[in-house]
Structure formats: structure tokens, C-alpha cells
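**Q** have a look at this prediction, sequence included:
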Amino acid sequence: MISFFISLQTNNSDTDFLWIIVSSVMMLLLMSLSLVLFFFISRRKIIQKEVEKQQLTLDHQKEMIHSGIETQEEERKRIAQDLHDDISSKLNVVSLNAQYLLEENLTKEEQHQMLQQVLQITNGTLETSRKIAHNLLPPILDKFGLGAAVDEICEEYDNSKKVSVRFSNQYQENFLTSQQELHLFRVVQELLNNSLKHGKATEISLSITTNEQNLTLRYVDNGKGFDTQNETLKKGLGLRNIDTRLDLLNGNVAYNSSVGNGFKATITL
């Protein structure tokens, strides 16, 4: 009887031990499965985030390319309009006067008057051609750099008596390449044009400073201002064009404006 009890107790102990081993193995399997699932889900989320990030990058690049194309088309339209309205029309008048001089019997006084008119129109056409070429690539920018070019355009706006423009030039010569200087000069042109055309500003202040690593451009006007959250309005104001050029320069811009409180822009390269 005693031996049977001992045998039964021994069997129970073996069974318990076996269950412990089986339970431990099951727990290890469950933990392993949980770790695999956790790794799989985490990896999937990481891959999804990377895909979303790449998609955002592609969308941004597409937007910048589209905006760049729009900028080019706008510049082409402006140049074509200038050529058609100013140069073509004036050359047509010169052509008509030349034909009239050849076909009609005119007195010397009439010939002299018409030649004077042709000369006057020709000089005006040359001046228009010079302005168009100046807008395409300002000679002073090519010869003397960004600081001198911005100073000149600010002086031109200031001399118009429509707006007072103050420019503080602390630009280190050759800090940017000639192509980069052209992009930043176009940004300044766009800002000035917006202040007069849309903001109706009467006072503008502009400064460019450089240190060993960064260039900072600060721009302020006292115009009407606008809602910076309105994306459609920002596009109409040409700010998308500015963003495109600054993207090419690896630059950042912060706009600060509200209706009735003027406009500020801080650009960092």
C-alpha cells in the first residue's frame, strides 16, 4: 500500500514537471510569436512612414517644378508683351514714316519733321530694348554683384517718388555664386513689385547681411498686408515664385503679415 502511494506520488510529480515544461515551451512560443508580430507591424509602419515621406518629397518636387515652369511662362509672357507693345508698335510707325518719305513729294521742312519723328521713335525703341535687356540680366549684377544691383533697383523705386525705399547693404562680395545672386535678385524684384502693385506700400526697408555661414535678407513694407494662410492669394501674389527660387538656393523664408498691418519677410540662406 505504501509502495503504491509512493509510486502514485512519483507519477504525479512527473506529470506536473511535464506540464511545467510544456507550459514553458508554449509561453516561449507565444512570446516568440508576439515578438515576430511586433517586429513585423513595427517594420510595416516604418516602411509606410518612409513611403509617405518619399511621396511628400515627390509631391513637393513636382509642385516646385510646376511653380518653376509657371514662373518661366510668366516671364516669357511679360517679355513677349513688352516686345509687342513697345518695340513692334514703334517699329511699325518707323516703317510707315519711311514709306511715306519715299512715296510722297514732301517739302524739306516736312521731311525734316518726319525724320525727327523717326529719330525720336528710334531712340525710344533703343531705350525700351535696353530696359528689357536690363530686366533679363541687369548689367550691374554681372559686373558688380548682388549688393550693387539691389542698391540700384531700390534707388530706382525710391526715385519714382511713389515709395520710399531704404536699403542696408552688408553683403559680403562673392558670398553667393553669380547664378545664386541672380535668383536672390529676382526675389527682391518680386517683393518690391508686390509691395507697390498689391500692397500699395509707401515705405519699404530692406537689408542684406552675411556672416561666415549664413545670408539673411529682411524685408518690411507698410502696405495693406494680407492673410498668409490664404494659399490662393499667396500664389496670386507671386510668393510661390519666391518659394521656388529659394528652394533652388536651399533657403528658408518666413512671412509675417495680416490685413492692414503691412508685410514682412525674413529669408535665410
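**A** Nice, I can see it.
**Q** hey, let's count contacts and neighbours off CA atoms from now on
**A** OK.
**Q** which strand or helix spans the closest residue to Ile140 other than its chain neighbours?
**A** Leaving aside its sequence neighbours, Ile140 sits nearest to Ala149 (CA to CA, 6 or more residues apart in numbering; 5.6 Å). Assigned by DSSP states H and E, Ala149 falls within helix 146-159.
**Q** what does that helix rub up against?
**A** 138, 140-141, 163-167, 169-171, 173, 181-182, 185, 188 (CA atoms under 8 Å, 6 or more residues apart in numbering).
**Q** neighbours around Leu33, how many?
**A** 12 (other CA atoms under 10 Å).
**Q** repeat for Ile208
**A** By other CA under 10 Å, neighbour count at Ile208 equals 20.
**Q** Glu104 now?
**A** Residues lying near Glu104 (other CA under 10 Å) number 9.
**Q** that one and Ser195, how far apart?
**A** Between Glu104 and Ser195 the computed distance is 51 Å (CA to CA, to the nearest Å).
**Q** what do you get for Phe40?
**A** Taking CA to CA, one finds Phe40 at 55 Å from Ser195.
**Q** more neighbours: which of these two?
**A** A direct count of neighbours by other CA under 10 Å for Phe40 and Ser195 places Ser195 higher, at 24 against 12.
**Q** so that one touches Gly223, yeah?
**A** Yes: shown here, Ser195 and Gly223 form a contact pair, counting by CA atoms under 8 Å, at 6.4 Å.
**Q** joint contacts of the two?
**A** Joint contacts of Ser195 and Gly223 (CA under 8 Å, 6+ apart) are Ala201.
**Q** now do the SS call for Asp85.
**A** Secondary structure, DSSP: H, G, I helix; E, B strand; the rest coil: Asp85 is helix.
**Q** kindly apply the preceding question to Gly199 instead.
**A** Applying three-state DSSP: Gly199 is coil.
**Q** follow-up on the earlier one: count of neighbours near the residue nearest to Ile140?
**A** 20.
**Q** now swap in Asp14 and tell me
**A** Around Asp14 there are 12 other residues, counting by other CA under 10 Å.
**Q** just the one 5 residues further on next, same as before
**A** One way to gauge burial is a neighbour count; for Trp19, by other CA under 10 Å, it gives 12.
**Q** next, it: secondary structure please.
**A** helix.
**Q** gap between it and Ser42?
**A** 34 Å.
**Q** again with His60
**A** 27 Å.
**Q** tell me where the stretch 151-269 of the chain has helices.
**A** Counting by DSSP state H, counting those that start in this stretch, one finds helices in the stretch 151-269 of the chain at the ranges 178-197, 231-236, 239-248.
**Q** out of these, nearest to Ser258?
**A** With CA to CA as the criterion, Ser258 lies closest to helix 231-236 of the helices of the stretch 151-269 of the chain, at 12.3 Å.
**Q** alongside the first one, take a look at this:
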Amino acid sequence: MKKLLIQENQVILIALIGVLLLLFMGVALLLFFFSSRKKIVDKELDKKKLEVTHQKEIIQSIIITQEEERKRIAQDLHDDISSKLNVINLNANLLKDGDLSPEEYLIVNNGILEATDKTLESARKIAHNLLPPILEEFGFKDAVEELSDSFNNSRKINITYNINYTKNHLTPQNELHLFRITQELINNSVRHGKAKKSTITVSHKDNNLIFSYTDNGIGFDSNKDEHKKGLGMKNIESRVSLLNGKYSFGSEVGKGFNILIVI
């Protein structure tokens, strides 16, 4: 009888130990689950914070770019348009006074006509820079070819291009974004890169648009943050983001610059 009680007590003890072990394992599993869940949530929050920060940087870049563009337009209007209109105004007042000889009248009148022609040309140039008519009428391919040819004719840089672009592959607004990227890249090559040659290639692959640009300029250290976060690259990055595309670029001192954009 005594042995039976001892055995029963041992069974109860083992059962209690088993229950306690199960409870301990359950608590451990719950703690592990909540800890893992917390890590996942924290990771997602960090990811979202990075995305929000990135979006803020892109928006800030777009605002800065727009402000720079407004300043440039204002400067062009002041330098090219206002100065020429002042000349027209002065000459018109000379005609109004009427105290001119026939020869002087002819000179003043010709001055007004010449200043008017130059003002109209400046206005056309500013309007062309805002939205090239060829882009609106014929699309991205023709606009980039015209842009490249204009640089080639100026002899500032020699641009080789091979543009295999299906018309209307992008919306008109997105064509404008890609055209602005092309302008930014060429201007950077001329102004900062001191490049003499560059190449533009556009092709299609698996319904993606592949845009490639290279130059033989002085290059820069692409690992430095000031080059990654410069206004030029931020402007390009913001426009690529608006195109829902991806990009990668590389450069080394003395070895030019290259960028690949996939849309």
C-alpha cells in the first residue's frame, strides 16, 4: 500500500513537472513570438521611415529644381527681353518727340525693327526651353535628336545617338521627364565634366525602356556623398522616381561618367 502511494505521488510529481515544462515552453514560445513580431514591426517601421525620408528628399529636390528653373527664366526675361524692350521704348520716344532728320528717323526706325526681331527671337528661345515644340509635336525621339544636333553644331560636345524608341511608349508628360533628364546629363557633361564626346542609347527590352548615357569627361568619385546628393543627381533621381523607373550610375576621376535608366 505504501509502495502504491509512493508510485502515485511519483506519477503526480512527474505530471506536475510535465505540465510546468509545457507551461514554460508555452510562455517561452509566446515571448519568442512577440519578440520576433516586434522585430518585424520595428523593421517595417524603419523601412517606412526610410521611404518617407526618401520621398521627402525627392519632393525637396523637385521644389529646388523648380525654383532654379524659375530663377533661370526670370534671369532670361530680365537679360534678354527687358533690355531689348528698353531699347525699343527709348527709340519709340525719340520718334514721338519728332525732332529728327530723315536720316536719323531711318536709323531709329531700323533700330526699333532690329530690337523687335531680337526680342521675338529671345521669346521663342525661352518658350523652346520651357517646352520644345518638336517634343510636343513629334515626340521624344525627334526632340532628343534635335537637341543632340544643336549641341553638335555648337561644337561644345560631339554627341553620338542611337535611339530605338517606339512612339507613345511613354505618356507625353513622361516623355518630357526623360527629355529633361537628357538635357541635365548633357549640360552636366559640358559644364562640369568638360567632356568632348558623349553617347545616348535608347532601346526596348521585355517591355522596359532602357536609357543609357556615357561621356568621356573628367569624371568624379561616385562614392562621395556630395556627388550622390548634388542638385544635378537629385533632379535626375526625382524624375526617374516620377517615371517609376530605376537607375544606376558610375564615375571615376579621369574616366568619365555613365548612367543606366530602366523604365
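**A** Nice, thanks for sending it over. Here the structure is a predicted model, which means the values were calculated and not measured.
**Q** TM-score of the superposition?
**A** For this chain pair, the superposition-based TM-score is 0.97 by TM-score structural alignment, normalised by the length of structure 2; 263 aligned residues with a CA RMSD of 1.2 Å.
**Q** quick one: the helix holding Ala149 of structure 1 aligns where in structure 2?
**A** Under TM-score structural alignment, helix 146-159 of structure 1 corresponds to residues 140-153 of structure 2.
**Q** how big's the offset between that stretch and structure 1?
**A** Mean deviation of stretch 140-153 of structure 2 from its aligned counterpart in structure 1 after superposition (mean CA distance after the TM-score superposition for structure 1): 0.2 Å.
**Q** do stretch 105-116 of structure 2 as well
**A** Superposed on structure 1, stretch 105-116 of structure 2 shows a mean distance of 1.2 Å to its aligned residues (mean CA distance after the TM-score superposition for structure 1).
**Q** only the buried subset of the contacts of helix 146-159 of structure 1, as a PyMOL command please.
**A** Restricted to buried positions by 16 or more other CA atoms under 10 Å, the PyMOL selection for the contacts of helix 146-159 of structure 1 reads:
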select buried, resi 138+141+163+164+165+167+169+171+181+182+185+188
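**Q** max pairwise distance over the contacts of helix 146-159 of structure 1: which two?
**A** Val163 and Glu173 (27.8 Å).
**Q** tell me how far stretch 235-255 of structure 2 lies from the chain's centre.
**A** Centroid separation between stretch 235-255 of structure 2 and its chain, computed with CA atoms, centre = their mean, to the nearest Å, is 7 Å.
**Q** which part of structure 1 lines up with that stretch?
**A** So stretch 235-255 of structure 2 sits over residues 241-261 in structure 1, by TM-score structural alignment.
**Q** sort out which residues of the matching stretch are buried, please.
**A** So for stretch 241-261 of structure 1, counting by 16+ other CA under 10 Å, buried means Asn241, Ile242, Asp243, Thr244, Arg245, Leu246, Leu249, Gly251, Val253, Asn256, Ser257.
**Q** do stretch 2-20 of structure 1 as well
**A** Buried, per 16+ other CA under 10 Å, within stretch 2-20 of structure 1: nothing.
**Q** any idea how far Thr128 of structure 1 is from Leu115 of structure 1?
**A** Thr128 of structure 1 is 20 Å from Leu115 of structure 1, by CA to CA.
**Q** what does Met64 of structure 1 give?
**A** Taking CA to CA, one finds Met64 of structure 1 at 51 Å from Leu115 of structure 1.
**Q** so between those two, which is more surrounded?
**A** Met64 (19 against 16).
**Q** residues contacting that one?
**A** Thr244, Asp247.
**Q** residue in structure 2 paired with it?
**A** Checking TM-score structural alignment: Met64 of structure 1 goes with Ile58.
**Q** just the element for its match, please.
**A** helix 2-76.
**Q** kindly report the same for Ser89 of structure 1.
**A** helix 89-103.
**Q** what separates Glu146 of structure 2 from Ser212 of structure 2, distance-wise?
**A** Taken as CA to CA, the span from Glu146 of structure 2 to Ser212 of structure 2 is 18 Å.
**Q** and these two? Which one has more around it.
**A** Ser212 (20 against 15).
**Q** what residue in structure 1 is paired with the more buried one?
**A** Per TM-score structural alignment, Ser212 of structure 2 is aligned with Arg218.
**Q** distance of the residue positioned nearest the centre of structure 2 from Phe249 of structure 2?
**A** Nearest residue to the geometric centre of structure 2 (CA atoms, centre = their mean): Ile236, 2.0 Å. The gap separating Ile236 of structure 2 from Phe249 of structure 2 is 11 Å, by CA to CA.
**Q** over to Ser148 of structure 2?
**A** Taking CA to CA, one finds Ser148 of structure 2 at 21 Å from Phe249 of structure 2.
**Q** over to Ile218 of structure 2?
**A** Distance of Ile218 of structure 2 to Phe249 of structure 2, computed by CA to CA: 15 Å.
**Q** ok, Asp76 of structure 2 next?
**A** To Phe249 of structure 2, Asp76 of structure 2 is 32 Å away according to CA to CA.
**Q** now do Leu209 of structure 2
**A** Distance from Leu209 of structure 2 to Phe249 of structure 2, by CA to CA: 17 Å.
**Q** coming back round to it: would you check which pair of the buried residues of stretch 241-261 of structure 1 lies furthest apart?
**A** Leu249 and Ser257 (23.5 Å).
**Q** only the buried residues of stretch 108-116 of structure 1, if you could.
**A** Gln111, Met114, Leu115.
**Q** now do stretch 60-67 of structure 1
**A** So, applying 16+ other CA under 10 Å, buried residues of stretch 60-67 of structure 1: Met64, Ser67.
**Q** now it on structure 2. Mean distance?
**A** Stretch 60-67 of structure 1 sits 0.9 Å off on average (mean CA distance after the TM-score superposition for structure 1).
**Q** what about Ile132 of structure 1, how many neighbours?
**A** The number of residues near Ile132 of structure 1, taken as other CA under 10 Å, comes to 16.
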